[in-house]
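Asks: Build me a model from this:
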Amino acid sequence: MLDYRWGVENRMNDELFIDKRDLTEQAYELLKTYILTRKFHPNEKLSIDRLAKLLGVSRTPAKDAVNRLAADGLITVEPRVGSFVTPITAKDIQEIFDLRLLYELYAAEKGFENVTQTEISEMEQIVAQMASCIEGNRYRREEHARFIELDHRLHRFIIDSPQNSRLTRTYDGLGIHLNIARVYYVKELQNAAQGQEEHEAIVQAYRQHDLEALKTVLKQHITGVRDLVLQCVESAGGVL
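Replies: Next up, the predicted model:
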């Protein structure tokens, strides 16, 4: 069972430093990080006054940040009731990963011939850095954020390979909620070794110029991660 207990008093003791140059942007980024890492719980009510106090800013940048997060789908605003952290359900995860699989398989096939040897070498370097984030069959706690960024970069090589800007923008629409799934995948699951093997197999398929092998391992990897994240949802009581 995932433990969502993380009291307000603990959050208030976190050292959050806001640079006065762009209060709204920084408030947005900090609150987004709190939501992505689930330091704010699913369905938790977020009042403007409370957020302003937490961030050390006035109500205006806090309210503007909440409006942006609502547009991203991370916060749900109920008129005359309040703003709440949007939960992610099993249905959401299924839909997100169905689309991810569709987009990445399409991109892998359409962009296969566009991937250069230099890009393959860059992917190999990313996968090597991923290995340093793993200890045993788990991701090292201090490397969670770094691994998530590396994972994003590796899969963006695939999505960007067809050089289709509309595909890239559409895929990016999954980004925020996909990152929440990545956070739980990295923090809660003990299958780092298998994930690393699959990432290495993805790059090897490019190196060996084997499109069918690439599509096979991509499907195995994405559906495997989906199934594990769905286990997280179930363990967390039905929402992330």
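Asks: use CA for all of it now, contacts and neighbours both
Replies: Fine.
Asks: From Val217, how far out is Leu101?
Replies: 11 Å (Cα to Cα, to the nearest Å).
Asks: Check the offset of the host helix or strand of Ala108 from the chain's centre.
Replies: Using DSSP states H and E, the element containing Ala108 is helix 90-110. With Cα atoms, centre = their mean, to the nearest Å as the basis, helix 90-110 stands 14 Å off its chain's centre.
Asks: Just the buried positions in the next helix or strand after that helix, please.
Replies: Remark: after helix 90-110, the chain's next helix or strand is helix 117-131, criterion DSSP H and E. Under the neighbour-count criterion of 16 or more other Cα atoms under 10 Å, helix 117-131 has 120, 123-124, 126-127, 130-131 buried.
Asks: Helix 117-131 - contacts with which helices or strands?
Replies: Applying 3 or more Cα pairs under 8 Å, 6 or more residues apart in numbering; DSSP states H and E, we find helix 117-131 packed against helix 144-160, helix 192-207.
Asks: just so I know, which of those lies nearest Lys20?
Replies: Nearest of these to Lys20, taken as Cα to Cα: helix 144-160 at 25.6 Å.
Asks: What helices and strands are in contact with that closest one?
Replies: Counting contacts by 3+ Cα pairs under 8 Å, 6+ apart, helix 144-160 is packed against helix 90-110, helix 117-131, helix 165-172, helix 175-188.
Asks: can you do 6 Å?
Replies: helix 90-110 (3 or more Cα pairs under 6 Å, 6 or more residues apart in numbering; DSSP states H and E).
Asks: and for comparison, fold this next one:
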Amino acid sequence: MPDKNHDTMDKNWLAGRLDMKEAIYEKLKDMIMRRDFTPNERIDAAEIAEKFGISRTPVRDALNMLDAEGFIKTVPRQGIYVKGIYRQDLIELFQYREMVELFALDTGFDALIKDLKDISADIHRFETFLISENYDGYQVMDSDIKLHKTIVASTRNKVIMDYYDKVNGHVQMARAYYLQDLQRIKQAHLEHKSFLQALEEGDKEGAKLHLKQHLEQTLANLLTIIDIYKVF
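Replies: Below you'll find the model as predicted:
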């Protein structure tokens, strides 16, 4: 495991956690999503256990959970590797996102209207992080995730919400690469504001249109990054 990961492997965050397997799973998943591990990088359970100062068992259990969700892959007689995300993967992931988020917006529109203050706060938080002198792309991404999860949560359907979270984690792995593209981030913020305005006006069809366009623009940007940098 490269030295670049040492800071993120600080064992202090484990203090007070009762379910060690779940804690390790959450930590490793977050590191994968943030690209602390790079695509196709080998993950060593023994090394992770040593850095966390714990036994190998909860690490192996956590890796099995990540494997089941498709974040890593086990290659017989070779080891465990972080999965990459490629062009067709992204297209299919965003088709799923569009289907779920537009369905949520359609069925949960009244609930979203009632949550306008929270949605507005999410978008304002996005802007605050965006214009900060100490710009942190991951704070921006977290605000964006919260906004879209609010949309999906309007369904009040736990099955939809749980599956969306699992699928959306893969999207965030790819999005970690464009967080320094301020032009795209600023455009995304304008798209969020247009979506919010449609909600404030009670315009369901307008909100659906703005959300669809936002998802399409995000996908197009990610596909461009793949084509140019071949990073996945």
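Asks: re earlier: rebuild the helices and strands packed on helix 117-131 of the first structure as a markdown table, extending it with distance to Leu36 of the first structure.
Replies: Converted to a markdown table, those look like this (distance: least, Cα to Cα, whole Å):
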| stretch | distance to Leu36 of the first structure |
| --- | --- |
| helix 144-160 | 11 |
| helix 192-207 | 21 |
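Asks: Can you say which of these is nearest to Leu230 of the first structure?
Replies: From those, taking Cα to Cα, the stretch that ends up closest is helix 192-207, at 16.2 Å.
Asks: Packing partners of whatever helix or strand comes next after that closest one?
Replies: Where DSSP H and E defines the elements, the next helix or strand beyond helix 192-207 of the first structure is helix 211-235. For helix 211-235 of the first structure, the helices and strands in contact under the criterion 3+ Cα pairs under 6 Å, 6+ apart are helix 192-207.
Asks: Let's check: the centremost residue of the second structure is which one?
Replies: Central residue of the second structure (Cα atoms, centre = their mean): Gln172, 3.2 Å from the mean position.
Asks: how far away is that residue from Asp136 of the second structure?
Replies: Distance from Gln172 of the second structure to Asp136 of the second structure, counting by Cα to Cα: 15 Å.
Asks: ok, now Leu223 of the second structure?
Replies: For Leu223 of the second structure relative to Asp136 of the second structure (Cα to Cα), the value is 23 Å.
Asks: Same question for Lys11 of the second structure.
Replies: Taken as Cα to Cα, the span from Lys11 of the second structure to Asp136 of the second structure is 23 Å.
Asks: same deal with Tyr178 of the second structure?
Replies: Where Asp136 of the second structure is concerned, Tyr178 of the second structure sits at a distance of 12 Å (Cα to Cα).
Asks: Ile126 of the first structure corresponds to which position in the second structure?
Replies: Using TM-score structural alignment, the equivalent of Ile126 of the first structure in the second structure is Asp122.
Asks: wait, what's in contact with that match?
Replies: The contact partners of Asp122 of the second structure, by Cα atoms under 6 Å, 6 or more residues apart in numbering, come to Leu147.
Asks: how many other residues sit next to the counterpart of Glu113 of the first structure in the second structure?
Replies: Correspondence of Glu113 of the first structure to the second structure, assessed by TM-score structural alignment: Asp110. By other Cα atoms under 10 Å, the residues close to Asp110 of the second structure number 14.
Asks: Could you tell me how far Asp110 of the second structure is located from Ile145 of the second structure?
Replies: On the measure of Cα to Cα, Asp110 of the second structure and Ile145 of the second structure end up 21 Å apart.
Asks: Of the helices and strands packed on helix 117-131 of the first structure, which is nearest Gly82 of the first structure?
Replies: Across these, Gly82 of the first structure has its closest neighbour in helix 144-160 (30.5 Å, Cα to Cα).
Asks: which residues in the second structure does that closest one match up with?
Replies: Counting by TM-score structural alignment, helix 144-160 of the first structure corresponds to 137-153 in the second structure.
Asks: May I see the buried residues of the matching stretch?
Replies: Judged by neighbour count using 16+ other Cα under 10 Å, the buried positions of stretch 137-153 of the second structure are 137-141, 143-145, 147-153.
Asks: go on, stretch 221-234 of the first structure?
Replies: If you call a residue buried by 16+ other Cα under 10 Å, then stretch 221-234 of the first structure has these buried ones: 221-223, 225-226, 228-230, 232-234.
Asks: cool, and stretch 40-51 of the second structure?
Replies: Neighbour count says stretch 40-51 of the second structure has 42-43, 45, 48-49 buried, by 16+ other Cα under 10 Å.
Asks: I'd like these as TSV, with secondary structure appended.
Replies: Converted to TSV, these look like this (DSSP: H, G, I helix; E, B strand; the rest coil):
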residue	secondary structure
Arg42	strand
Ile43	strand
Ala45	helix
Ile48	helix
Ala49	helix
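Asks: Could you dump the residues you listed into JSON lines with distance to Gln183 of the second structure added?
Replies: Converted to JSON lines, these look like this (distance: Cα to Cα, whole Å):
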{"residue": "Arg42", "distance to Gln183 of the second structure": "33"}
{"residue": "Ile43", "distance to Gln183 of the second structure": "34"}
{"residue": "Ala45", "distance to Gln183 of the second structure": "39"}
{"residue": "Ile48", "distance to Gln183 of the second structure": "37"}
{"residue": "Ala49", "distance to Gln183 of the second structure": "40"}
